[in-house]
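>>> Predicted structure and sequence below. I'll ask about it afterward.
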Amino acid sequence: MASQNNLGPKRLVVGAHYGLRDWLAQRVSAVVMAIYTLILLVWFFAAQAFSYDGWASIFAAQWMKAATFVALLALFYHAWVGLRDIWMDYVKPLSVRLTLQVLTIVWLLVCAGYAVQILWRV
């Protein structure tokens, strides 16, 4: 009888098995965004001119554009993991959940494309 209770090391494990990966992705993307925020704050408060030209000069350097792009990718991935988890936890009808997930992906890709367009226009 004890072998049929599905407890212990021989229990049946089900599920998607990506909880640790998503947890780690959320933390790493949050750290990337925090570091970028600190860099931006230091750069902003060290700037002399608080004008459009001063703000544009921050993003004129190629490394700052790359850092901003990495921070935006971290933001979009962070948002994807969080929204996907919300849809999976609270939206039970499969068709509605998949529709919301697809709309979320499309929205995040449009945001990423728009961010690239703005970033490399400066």
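Perfect, I can see it now.
>>> Only C-alpha atoms from now on, for both contacts and neighbour counts.
Noted.
>>> And stretch 106-122, what's buried?
Leu108, Ala112, Ala115, Leu119 (16 or more other Cα atoms under 10 Å).
>>> And stretch 52-68, by the same measure?
For stretch 52-68, the buried set under the neighbour-count rule, 16+ other Cα under 10 Å, comprises Ile58, Phe59, Ala60, Met64, Lys65, Ala67, Thr68.
>>> List just the nearest of the residues you listed to Ile35.
Ala67 (9.9 Å; Cα to Cα).
>>> now, which of the buried residues of stretch 106-122 lie within helices?
Leu108, Ala112, Ala115, Leu119 (DSSP state H).
>>> element containing Val96?
helix 94-119 (DSSP states H and E).
>>> then this one, side by side with the first:
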Amino acid sequence: MVKDINRVITGAHYGLRDWLIQRITAVLMAVYVLLWVILTTFLQISDYAALKSLFTNQWMRIASFLFFISLCWHAWVGVRNVLMDYIHTASIRLTIHITVIISLFFYLIWFAEILWGK
């Protein structure tokens, strides 16, 4: 005897990917923070001029940009999962998703402008 079960699956098959993204981005951010602490301690950065000279190095700009990409991606996965769990009205959830995506993209562009702008 076969039972007819109507199962509604929403948001399936990406839990492992989200978990892995959260862990990888967290490790990248932790490595950057550790690098930042070591550099500021070793170089004894105490004023704006010393901090600005640290960011004249292209590798520091790239590392900082990778940190910020990781931060935005980490935030997106976390916020998206919380919204999917607690906002059940699709139109409201979609509106908040779009707002968060646009905001994070804007912040990423702004950070790039800060790093490489004149």
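Great, that's in hand. In this text, all values refer to a predicted model and were calculated from it rather than measured experimentally.
>>> if we can go back for a sec, now, which of the ones in helices among the buried residues of stretch 106-122 of structure 1 sits nearest Gly19 of structure 1?
Gly19 of structure 1 lies nearest to Leu108 out of those, by Cα to Cα, at 21.6 Å.
>>> mind checking how far the corresponding residue of structure 2 for that closest one is from Ser46 of structure 2?
Residue pairing (TM-score structural alignment): Leu108 of structure 1 is matched to Leu104 of structure 2. Noted for Leu104 of structure 2: a distance of 30 Å to Ser46 of structure 2, by Cα to Cα, to the nearest Å.
>>> try Thr10 of structure 2
51 Å.
>>> Looking at those two, which is more packed in?
Ser46 (10 against 7; other Cα atoms under 10 Å).
>>> where does the equivalent of that one over in structure 1 fall, helix, sheet strand or coil?
Taking TM-score structural alignment, the alignment pairs Ser46 of structure 2 with Phe50 from structure 1. Secondary structure, DSSP: H, G, I helix; E, B strand; the rest coil: Phe50 of structure 1 is coil.
>>> Same question for the one 10 residues further on.
The three-state label given to Ala60 of structure 1 by three-state DSSP is coil.
>>> hang on, isn't it packed against Thr68?
No - with contact defined as Cα atoms under 8 Å, Ala60 of structure 1 does not reach Thr68; the gap is 11.4 Å.
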